[in-house]
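Colleague: Below are the sequence and a predicted model; questions follow.
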Amino acid sequence: MNAASADLLVEVRAFRLRNPQVRYVDLIALDIPGHFYGKRYPVDMLEKVAAGSALKLPQNCVLLGVQGGLFKIGDYCFNDGDPDAVRRLVPGTLKLVSWEAQPVGQMLITSDGTATPIEFEPREVLVQVLQRLRTKGIHPVVAFELEFYLFDKKLLDGLPQFPRDECSDDGDDQPNMHIERLSRFAPVLDDMVETARAQGIDTTVITAELGPGQFEINFGHLDDGLRAADWAALFCRSTRGVALKHGYRASFMAKPYLEHPGSGMHVHVSLYDADGNNLLAANEQQALRHSVAGCLELLPFCMPIFAPNQNAYRRLGGSVNSAARASWGYEDRDACVRIPESDAKNLRIEHRIAGADANPYLVLAAILVGMEQGLENRLDPIAPLNEDRSSGIDFPLDILHGVRAMQQQRQVREGLGAEFVDVYCENKRQDHLALQHEISVREYRWFL
């Protein structure tokens, strides 16, 4: 047994001692659309996996569509024999699931770090980007912020209803940033935060956002970008579970209401050298400007990552703090890339374009590739919105145009991996076409 297996075995045995009532552990990983897949293992079998027994799942689980179906993507899924691929346990992620009727455990698994990693697995894509940056002496510090909506647990004719609390029969009537909304929904929000912390996630500020039943919860900054993305993924899972336990439905859908703001995934990124110096602040913030320019240049070609479905594009433009063009600015929430006010040590970008339902591993990978391109090519950004409110670069506003742009862009293919880009784009295209396989009531009303 090697040192890594020995440490995993210690982790599993310690978990069993703390939680003797747990009989099963869910081994989970994030697929391309951002859903968890996996297997439920008896906890005694988990010890064998930790000790070095093989852990295999079908490779094509990563390729599942939004509804769980498989699409023909090159030779994958239907011409490859549906092969298994080796996974490994992610150390430090074995935690108790407290929101289900019977207590179980959960633990992240991944193909990265195995002998044959899956090139298009989202976590592996981010691993490759982070490793490349590390060889260049660049160490990101990352923090995610996630907005989400609470709904009543029951849908009405398939449509979401405002969340009900004991003080209101008509739903959430509290305005933006109103502290009373936090008080009225304190039981479920407190449980979400405490459950996330039990998962090892450093949750910080809670905000009542503009939409009815809309909230934002922030995470602490991490010098491990991979772990930061793990936090974002696991938070979505636990938040949905806790909401159901309290009689609500939590959703990270990017635009659930046309008349209210959408939900975003905001990502704060700083870059440091090995000695802890903030690279973005050096030379009168030249590296910051290069990083911003790189993000803006590649943003139009990464839109299928930032807006991964048709609904996500409804969030862009025409509403509060949501950009319709690639732009940047100091302390400007209308910009895709915002520079928050801070001292030199904490100087960072806040990337604001992604919808809350985007895949956090891929969002962070795309942001870092943009910053990397800007630094290497010493790009200069367009004028900030503070100087010119019309400044900006057009980007695709529908999924099919976005897919075509992404698949053909050389720097994106090199930065994220050509195999990943081809697989991802075809997955998004097939998902979108599957969504269209229904004639809506409006079509009949307009065209019958």
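Modeller: Perfect, I can see it now.
Colleague: hey, let's count contacts and neighbours off CA atoms from now on
Modeller: Noted.
Colleague: Show me which residues of stretch 66-86 are buried.
Modeller: Neighbour-count burial for stretch 66-86, counted by 16 or more other Cα atoms under 10 Å, picks out 66, 70-71, 73, 76-77, 85-86.
Colleague: starting at the chain centroid, how far to it?
Modeller: For stretch 66-86, the gap between its own C-alpha mean and the chain's C-alpha mean amounts to 23 Å (Cα atoms, centre = their mean, to the nearest Å).
Colleague: Just the endpoints, please. Distance across that stretch?
Modeller: The straight-line separation of the ends of stretch 66-86 (Cα to Cα, to the nearest Å) is 23 Å.
Colleague: what residues does it touch?
Modeller: Contacts of stretch 66-86 with the rest of the structure, by Cα atoms under 8 Å, 6 or more residues apart in numbering, involve 33, 35, 54-60, 63-65, 111, 114, 116-118, 423, 426-427, 430-431.
Colleague: Type out the PyMOL command that picks the buried ones from those.
Modeller: Written as a PyMOL command, the selection of buried residues from those, which uses 16+ other Cα under 10 Å, is:
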select buried, resi 33+35+55+57+59+60+63+64+65+111+117+118+423+426+427+430+431
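Colleague: In strands, which of the contacts of stretch 66-86 appear?
Modeller: Cross-referencing the contacts of stretch 66-86 against strands under DSSP state E gives 56-58.
Colleague: In strands only, show me the buried residues of stretch 66-86.
Modeller: Residues from the buried residues of stretch 66-86 lying in strands, with DSSP E as the criterion: 85-86.
Colleague: any idea which of the buried residues of stretch 66-86 is closest to Glu209?
Modeller: Distance ranking of the buried residues of stretch 66-86 against Glu209, using Cα to Cα, places Val66 first at 26.9 Å.
Colleague: Presented hereafter is structure B, for comparison with structure A:
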Amino acid sequence: MPSTEAAPHAEISATTASAGAATAEFADHLAREGAPEIVEVLLPDTHGVLRGKWIPGGAAQKIWTDGVAIPLSIFGLDIWGREVMETGLHMETGDRDGLCRPVPGTLKPVPWAPRRSAQVMITMNEPDPRGGERPWELDPRHKLARQVERLAALGLYPCVAFELEFYLLKQQAGPDGAPEPVFPARGLARQNMYAMSDLDAYAALLHEVREAARIQGLPTDTVISEAAPGQYEVNLYHRRDAMAAADDAILLRRLIDGVARKHGLRASFMAKPLLDFAGSGMHVHVSLTDGAGDNAFGAGEAGEKLLRNAAAGMLATMADTCMFYVPGYNGYRRLVPGSYAPTSVSWGYDNRNVAVRVPNGPPKARRLEHRIAGADAHPHLVLAGILAGMLEGIERGLEPPAPLTGNADDVSAPRLSHSMHDAIRNFAGSSFIADAFGTTWQQVYAVMKEAELAAFEGRINPLEYETYL
């Protein structure tokens, strides 16, 4: 993972950030980019869906001085944006407002927008009965911040990079409602993996993605054609700042979607949009550095032990945290044998069939690659689950089973959760989740996912009509 020199991503809070320092970022933006017509405030909800507001450019300074009022119950919406009453966050509470604060370093121009626009990510605080405000416990961002703090107490700091796969699709679905992918080469539906011709076919769009990322300061790296027609992958350089790395992934998804729409296409991060082709994953590379910035995994025998402990913790907590990595009904279609996605609770060296891979490389690049998450997952929750698992292994001194070689589909290792129902049950009953993320958040997330599953199970699919009608 090549290095990026991005500045550390300090979290804003009412007790540590001065209004003067906060407004300076907006003033600097005005000096560089001119006044925007609107500023889009972006709040990733529990599912990673971006919610928020458009604020007129002339009134945008209040985002930094006063904050942005949004109901706390936005973290009680389902994937479709509907209230999940079982969360107890809506009418029962009077639907109180929280106060959202901008995330430093995320104010960026929006180069694909038809008008001069800027965007900034925000994070949710709630009124503190003792005065002031405090982080809202249901904002996933704060769940990741907690795991980073726990690691820092051990003198360890995560260094993280995300890889995002996606499909380019036609704007209109096919006659059966299924998505229609673009076929870069002669209209043929085939893999053509890593083909330069498929990159050339959509070079204008992909170069615009790269240029928009440059303008926004997103540290994009490799772009490749993946294992299906119209499927691509964009990699991000690693960050020595876990919060910034997760922010990069959220913002890159929005960027790719925006540029694709400008070109008359859709960009889909759906985990399994096409049954006959590979799904789209979100691979996460994580190493741990010490206080001097050196890779702790590369520190000889002690580093190898630390890596094994971290891998063991990830494996031991994989069933409990699977809902973070595969949060929706469709995602479990991706986790099937022979699909380029892991199916077992396994790890190994330079083996792309396992759930946790140790890539080849020199000691300074020693890292673990987590390969389970779908591209539709919430980056902050994915990374929070990974880091909490690593902490479990490190603090308890866990040792992993023997690393696997060959095809991990053909071994007797425990299987990953095979359904959303299975994953919800493991998550809701987990004492590990309760300890690492809090019982309130555990209960709210579980009932939201139970409601989501019920919505899918409450539909009759077309095959049933074809068979029984």
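Modeller: Looks like it arrived, so ask away. Note that the structure is predicted; figures quoted are calculated from it, not measured.
Colleague: ok, now how distant is Asp202 of structure 1 from Asp230 of structure 1?
Modeller: In this structure, Asp202 of structure 1 and Asp230 of structure 1 are 12 Å apart, going by Cα to Cα.
Colleague: returning to that earlier point: which one among the buried residues of stretch 66-86 of structure 1 gets closest to Phe301 of structure 1?
Modeller: For Phe301 of structure 1, the closest of those turns out to be Ile73, at 20.5 Å, with distances computed as Cα to Cα.
Colleague: Show me what the closest one lines up with in structure 2.
Modeller: In structure 2, the residue matched to Ile73 of structure 1 (TM-score structural alignment) is Glu86.
Colleague: centroid residue for structure 1?
Modeller: What sits nearest the mean C-alpha location of structure 1, by Cα atoms, centre = their mean, is Pro360, with 2.2 Å.
Colleague: Pull the contacting residues for that one.
Modeller: 34, 229-230, 232-233.
Colleague: try Gly328 of structure 2
Modeller: Under the criterion of Cα under 8 Å, 6+ apart, the contact list for Gly328 of structure 2 reads 420, 449, 452-453.
Colleague: Pick out the most distant pair among the residues you listed.
Modeller: Checking these with Cα to Cα, the most distant pair is Met420 and Glu452, at 9.7 Å.
Colleague: any idea how far the corresponding residue of structure 1 for Gly438 of structure 2 lies from Tyr424 of structure 1?
Modeller: Matched to structure 1 by TM-score structural alignment, Gly438 of structure 2 sits across from Gly417. When distances are taken as Cα to Cα, Gly417 of structure 1 and Tyr424 of structure 1 turn out to be 11 Å apart.
Colleague: of the two, who's got more company?
Modeller: More crowded of Gly417 of structure 1 and Tyr424, by other Cα atoms under 10 Å: Tyr424, with 25 against 17.
Colleague: Quick check: the more buried one touching Glu119?
Modeller: No - checked against Cα atoms under 8 Å, the pair Tyr424 of structure 1 and Glu119 is beyond contact range at 10.8 Å.
Colleague: returning to what we had before: relative to Gly217 of structure 2, how far out is the aligned residue in structure 2 for the residue nearest to the centre of structure 1?
Modeller: Alignment note (TM-score structural alignment): Pro360 of structure 1 maps to Pro379 of structure 2. Distance check for Pro379 of structure 2 against Gly217 of structure 2: by Cα to Cα, it reads 18 Å.
Colleague: Repeat that for Trp136 of structure 2.
Modeller: The spacing between Trp136 of structure 2 and Gly217 of structure 2, counted by Cα to Cα, is 28 Å.
Colleague: who touches the residue mapped onto Ala323 of structure 1 from structure 2 in this structure?
Modeller: Pairing criterion TM-score structural alignment: the partner of Ala323 of structure 1 within structure 2 is identified as Pro342. Pro342 of structure 2 sits next to 335-336, 353-355, 371-372, 408-409, 416 when contact means Cα under 8 Å, 6+ apart.
Colleague: what secondary structure does Pro342 of structure 2 sit in?
Modeller: At Pro342 of structure 2 the chain is in coil, as set by DSSP: H, G, I helix; E, B strand; the rest coil.
Colleague: again, but for the one 10 residues further on
Modeller: Classification of Arg352 of structure 2 by three-state DSSP places it in coil.
Colleague: So for stretch 389-407 of structure 2, what gets flagged as buried?
Modeller: Buried residues in stretch 389-407 of structure 2, defined by neighbour count with 16+ other Cα under 10 Å: 389-394, 397-400, 404.
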